[in-house]
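[1] Provided below for reference: sequence and predicted model.
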Amino acid sequence: MTLKATIHSLLFVLLLTLTGCGYRSTPEYQLEEYESRISTVTEVSLPSPTISFPELPSLRKRQYPLPDIRLKALEALNLLECPKLTQLIAHRNNSLGKQMQPSQLLDYEKKLIVQLKDCIHYLQQQNKKPELRAKLETTLQQKESALPAAKWNMLLSNTELPGQLSGFQNLLPLQGDNGRQGTLEALKYLTSYLKGDRFSPPYDQQSLEMQLQQLTASHYSGQLLAAATAITNTLNRVSVMLENSHNICPQGRRTVTIERLNNVFRLFYVDSIQPYMSKVVSEGREWRSVMLSLLLELPAPPDKAMEDYLLAITDSDSDFSIWNQLDKAIIRHTQSWQTVLMQCQMQPGKKP
C-alpha cells in the first residue's frame, strides 16, 4: 500500500471513530442502547414501537379557503376622499400584491379593515355617498368575518411553524443550545401580534417577518415532540421486556442476571435517560402552555385531521396525546422495575 493510500485509510478510520463518539453523545444512542442491553440481559426480543410521531396534515387540511371579496365599490370612490384606502387596494392589485405570502396577506387584511373603517367614518361625517358607504360597510363586515381565517393561514398554512412541527429531524439534543428560547419568544410574540390591530414596532410587518424567521431557524418544537415520542417508545419497550422476563431471581435469590440488569438501569436510565426525560417533560409543559395561548387567538381548525393533530401535540389528557402517553409510559416503566426489584429482594432501602 502506498503512503497516500495508507494516509487515506487512517483518515477514514479516524472519521468513523469520531462519528461513533459523536453518536454516543446523542439521546438516540442512549435510548437505543438502553433497549438493546435490556433485551440482551432478559433474553426477550425487542418489541415493536407503541406509538408514532403524529403526522402533520397536508396543506389542504390545515388551510382555510379565503373568500374572494372584491372591492368594486371603490370604483365610485374619489382618490381624494379616502386616499390611504385606494392606495392600499392599488398595491394589492399590482403584480407583487397578487403574490402575497400568508403573513403579508394578514398584514394587508388588518390594514384594510382599519382603512375601511376610517373611510366609512369620513363619508358619514361629510354626509357623502350613502349608497357607497353602505357597500363599504358590507365589505367591512365580510372582511372582519374572514380575518380569523387569515390569522390561521398565517400560522399554519405558512412554512415557518409547520416546518418547526415536522417530525423529520433529530431528537432534542442532550445539552447545548436547542433553539428553545428563540422559539418560545417567537410564539409569544405571535400571540400578542394576533390580539389587536397594532401596526407600529414591534407589531409591524418587518418585525413579524423577523419572528417568523426565528421559527425557521430552529426545529425545536419538532425535536421536542420527537423526543417525547421516542422516550415513550423506549420506556414501553423496556416495560414489556421486564414484564415478559422469567427466572431473573428464582425463589427471590439474587442472580447475575439481576446484577447486570441493575447495572444497565443505573448506567443508562438513572445517569442519562432520566435527566433527559425530566428535561423533555419540563420543557414540554412550558411549550404546551405557550402553544395553547397562541391557539386561543385562532379559530377552530378547518379540518378534523388538523384538530386531532393539535390535540395530539398540545393536550395532556386525551388518550392519543403524546404527552398523556408519555406520562403513562413513565408510570408503567417505574412499576415494571419495582416489580422486578421486589422479586429479587432489591427494593430501595433493603439491605443485601
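    Good, I have the coordinates. In this text, all values refer to a predicted model and were calculated from it rather than measured experimentally.

[2] C-alpha only now, for contacts and for neighbours.
    Noted.

[3] quick one: contacts of stretch 303-314?
    54-57, 61-62, 225, 288, 291-292, 300-301, 318, 320-323 (CA atoms under 8 Å, 6 or more residues apart in numbering).

[4] As a check, name the ranges of all strands in the stretch 151-300 of the chain.
    With DSSP state E, counting those that start in this stretch as the criterion, the stretch 151-300 of the chain has no strands.

[5] how far out from the middle of the chain is stretch 260-267?
    With CA atoms, centre = their mean, to the nearest Å as the basis, stretch 260-267 stands 33 Å off its chain's centre.

[6] And that stretch, what's buried?
    261, 262, 264, 265 (16 or more other CA atoms under 10 Å).

[7] got these as TSV, with distance to residue 71 columns?
    Compiled in TSV, the buried residues of stretch 260-267 are given as follows (distance: CA to CA, whole Å):
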residue	distance to residue 71
261	73
262	73
264	70
265	68
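
[8] Just the buried residues of the contacts of stretch 303-314.
    For the contacts of stretch 303-314, buried by 16+ other CA under 10 Å: 54, 56-57, 61-62, 225, 288, 291, 301, 320-323.

[9] Tally up the residues packed near residue 111, please.
    Neighbourhood size, residue 111 [other CA atoms under 10 Å]: 17.

[10] just to revisit the earlier point, which one among the buried ones among the contacts of stretch 303-314 gets closest to residue 6?
    residue 225 (44.7 Å; CA to CA).

[11] Tell me how far that closest one lies from residue 85.
    44 Å (CA to CA, to the nearest Å).

[12] which residues of this structure fall in helices?
    For the chain, the helices defined by DSSP state H cover 3-24, 27-42, 83-93, 102-126, 130-156, 160-165, 180-195, 205-216, 220-243, 256-264, 274-295, 304-314, 322-343.

[13] In addition, the following structure is provided for comparison:
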Amino acid sequence: MRALLLTALLTSLAVSGCSKPTARDMLETYTERVGNALEQEVETDFDLALSQRPAYPPRRERLLEIPDIREGLIDVLDFRHCDLLYRIAERNTSLAKLAPGSQRLIYELEMLPALRECHDKLANSDDEDLQELDARLKTIIDSKQQSLPRLAWNAIYNSEEMEQQFALGAPPLPQSEQGTTPAPTEALQHFADIASLSQRQNWQTPAFTQNLEKDFEQLYRSSFGAEWLTSLALLTHTLEQTAAAIDRRLERRPICFKQQPNNQARIIRNVFQQFYAGQFQPYLSAVERAGRTWREQQLTITQQLPLPPAAAEFFTAVFDAERPDALWHRYIKARDQHTQNWQRLLRQCGMMPGSQS
C-alpha cells in the first residue's frame, strides 16, 4: 500500500512539475521580483482586474430593429421579367425564415445587385406596366439598401460566433506563439468589406459571399479576441501597479547616491535583465503586435455600421484611445508610464543601457 501511495505521489509531482507556467504566472512572478528588489510591495489583484473588464452586452441589447421588407410589395409573378422567382420563393419558405442572420445577409448580398440589374433592364421600357413595376422596384431597392447596415450589424455582431471574440473568462494568450490561436483576420476583413458596401451604391455581390458561412465558422473556432482582451487587462494591471510601486519607492529615498550602483541596485539590474527584458517585455510586445490588427479591424467594421447604445458603450470602453477609463487607453498610458519609471530608476543608479556602470 505504501508503495502505491509513493508511486501516486511521485506521479503527481512529475505531472505538476512538467506543467508550463502560464502568462499570468509570469506576470505574477515579475511583480513579485520587482517588489522584492525594490523592497516595495507591488500591490496586485489580477482577479479583480479581470472582473472589471467590460462585458459584451446581451443579445437583446445588441439587436437592431429592421423593417420587414417583403417582395410582396411587387406581385411576385412580376419578377418573371428578371428571373428572380426562384430566389424569392426560396427566401419566403418557412425554413428560410428561421435561418440565422448570416443566411439572410448572404441573401441580401446576392439579391440587391440582382434587383438593381432588373431595375436597369426595365428602366428603358416603353411598356406602362413595366414602368410602374420599375418604380415600385426602385422603392424596394432603396429600402433594402437603407436596411443593409442594420442587417449587417445584426448578422455579424449579434451572432454567437462574434460573442466568442469578447467572451469573459478566457485565458491570456500564451507566451509561446506556437500555442496561440490564430486571429480570424480573413473573416474580419470580409466583414469590413461588407460594412463598406453598406455605405455605397451600385456594388456587386462580393466574390466571397457563398463562403461567408466559413468566415463565421472561423470566427467561432477562434478564441483569439477573448484571449487577447484577457492579456490586455492583465498587462494593464501589471503595468499600472508596477509603475506605482516604483514611484512610491523613489519618493521614499534614493536607492543610489551620485549615480553609483550599490548592492540593491545590482539586484534591481538583474531583475530588469532577467524578468523585464527577458520575459515581460517580449510578451508585452507580442501581445500588442498581435492585437493591433484585430482591434483595427473591429474598429473598421463598427465605425461603418449603426450601433445600439449598449454596443457603442462597450466598444468605446474597450477600444477607445482617448477615453481615460477605456481599456486600450489605459494600456497605452500604463505602458508608457511603466517605461518612464524604469528609466528613472535605472538612471538614478547610472544603470541605463549603454552607461559605463
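    Received the coordinates, thanks. Owing to the predicted nature of the structure, the values given are computational and were not obtained by experimental measurement.

[14] Tell me the one of the buried ones among the contacts of stretch 303-314 of the first structure nearest residue 147 of the first structure?
    residue 301 (14.2 Å).

[15] how about the aligned residue in the second structure for the closest one, what does it touch?
    Matched across to the second structure, residue 301 of the first structure falls on residue 307, judged by TM-score structural alignment. Residues in contact with residue 307 of the second structure (CA under 8 Å, 6+ apart) are 62, 153.

[16] try 7 Å
    By CA atoms under 7 Å, 6 or more residues apart in numbering, the contact list for residue 307 of the second structure is empty.

[17] Could you single out the nearest of the buried residues of stretch 260-267 of the first structure to residue 108 of the first structure?
    residue 265 (57.2 Å).

[18] so how far is residue 329 of the first structure from the closest one?
    Residue 265 of the first structure sits at a distance of 16 Å from residue 329 of the first structure (criterion: CA to CA).

[19] Likewise for residue 175 of the first structure?
    Relative to residue 329 of the first structure, and taking CA to CA, residue 175 of the first structure is found at 23 Å.

[20] What degree of burial does residue 15 of the second structure show, as a neighbour count?
    Residue 15 of the second structure has 10 nearby residues by other CA under 10 Å.

[21] cool, residue 148 of the first structure as well?
    For residue 148 of the first structure, using other CA under 10 Å, the count is 18.

[22] Also residue 146 of the second structure?
    15.

[23] quick one, what contacts it?
    So residue 146 of the second structure contacts nothing (CA under 7 Å, 6+ apart).

[24] how about stretch 170-190 of the first structure: buried residues?
    The neighbour-count check on stretch 170-190 of the first structure (16+ other CA under 10 Å) flags 170-174, 178-180, 182-184, 186-190 as buried.

[25] Sorry, slip of the keys, the one I care about is stretch 206-217 of the first structure.
    207, 208, 211, 212, 214, 215, 216.

[26] now stretch 236-250 of the first structure
    236, 237, 238, 239, 240, 241, 242, 243, 248, 249.

[27] Which residue comes closest to the equivalent of the third one over in the second structure once chain neighbours are left out?
    Spelled out, it's residue 238 of the first structure. Using TM-score structural alignment, the equivalent of residue 238 of the first structure in the second structure is residue 242. In this structure, residue 242 of the second structure finds its nearest non-sequential neighbour in residue 42, 5.7 Å apart by CA to CA, 6 or more residues apart in numbering.

[28] Same check on residue 336 of the first structure?
    Of all residues not flanking residue 336 of the first structure in the chain, residue 239 sits nearest, at 5.6 Å (CA to CA, 6+ apart).

[29] how far away is that neighbour from residue 332 of the first structure?
    As judged by CA to CA, residue 239 of the first structure and residue 332 of the first structure stand 7 Å apart.

[30] ok, now residue 81 of the first structure?
    With the distance defined as CA to CA, residue 81 of the first structure ends up 70 Å from residue 332 of the first structure.

[31] Who has more neighbours out of the two?
    residue 332 (17 against 14).

[32] and whatever residue of the second structure lines up with the more buried one, what is it in contact with?
    With TM-score structural alignment as the matching criterion, the partner of residue 332 of the first structure in the second structure is residue 337. Taking CA under 7 Å, 6+ apart, we find residue 337 of the second structure in contact with residue 243.

[33] now swap in the one 4 residues further on and tell me
    With contact taken as CA under 7 Å, 6+ apart, residue 341 of the second structure is in contact with 243, 246, 247.

[34] what about the first structure, which of those hold up?
    Mapping these onto the first structure (both residues aligned by TM-score structural alignment, their matches' CA atoms under 7 Å) leaves 243, 246, 247 still in contact.

[35] How about residue 166 of the second structure: what's its closest non-neighbour residue?
    residue 226 (4.8 Å).

[36] and the gap between the one you found and residue 170 of the second structure?
    From residue 226 of the second structure across to residue 170 of the second structure, the span is 6 Å (CA to CA).

[37] Now do the same for residue 286 of the second structure: its match in the first structure.
    Matched by TM-score structural alignment, residue 286 of the second structure corresponds to residue 279 in the first structure.

[38] what about residue 86 of the first structure, neighbour count?
    So residue 86 of the first structure, with other CA under 10 Å, has 21 neighbours.

[39] same check, this time on residue 354 of the second structure
    As a burial measure, residue 354 of the second structure scores 7 neighbours (other CA under 10 Å).

[40] do the same with residue 76 of the first structure
    By the measure other CA under 10 Å, the count of residues near residue 76 of the first structure is 9.

[41] For it, which non-adjacent residue is closest in space?
    Counting by CA to CA, 6+ apart, residue 132 is the residue found nearest to residue 76 of the first structure once chain neighbours are left out, at 7.3 Å.

[42] Double-check the one you found against residue 71; I have them as touching.
    No. With contact defined as CA atoms under 7 Å, residue 132 of the first structure does not reach residue 71; the gap is 10.9 Å.

[43] of those two, who's got more company?
    More crowded of residue 132 of the first structure and residue 71, by other CA under 10 Å: residue 132, with 17 against 12.
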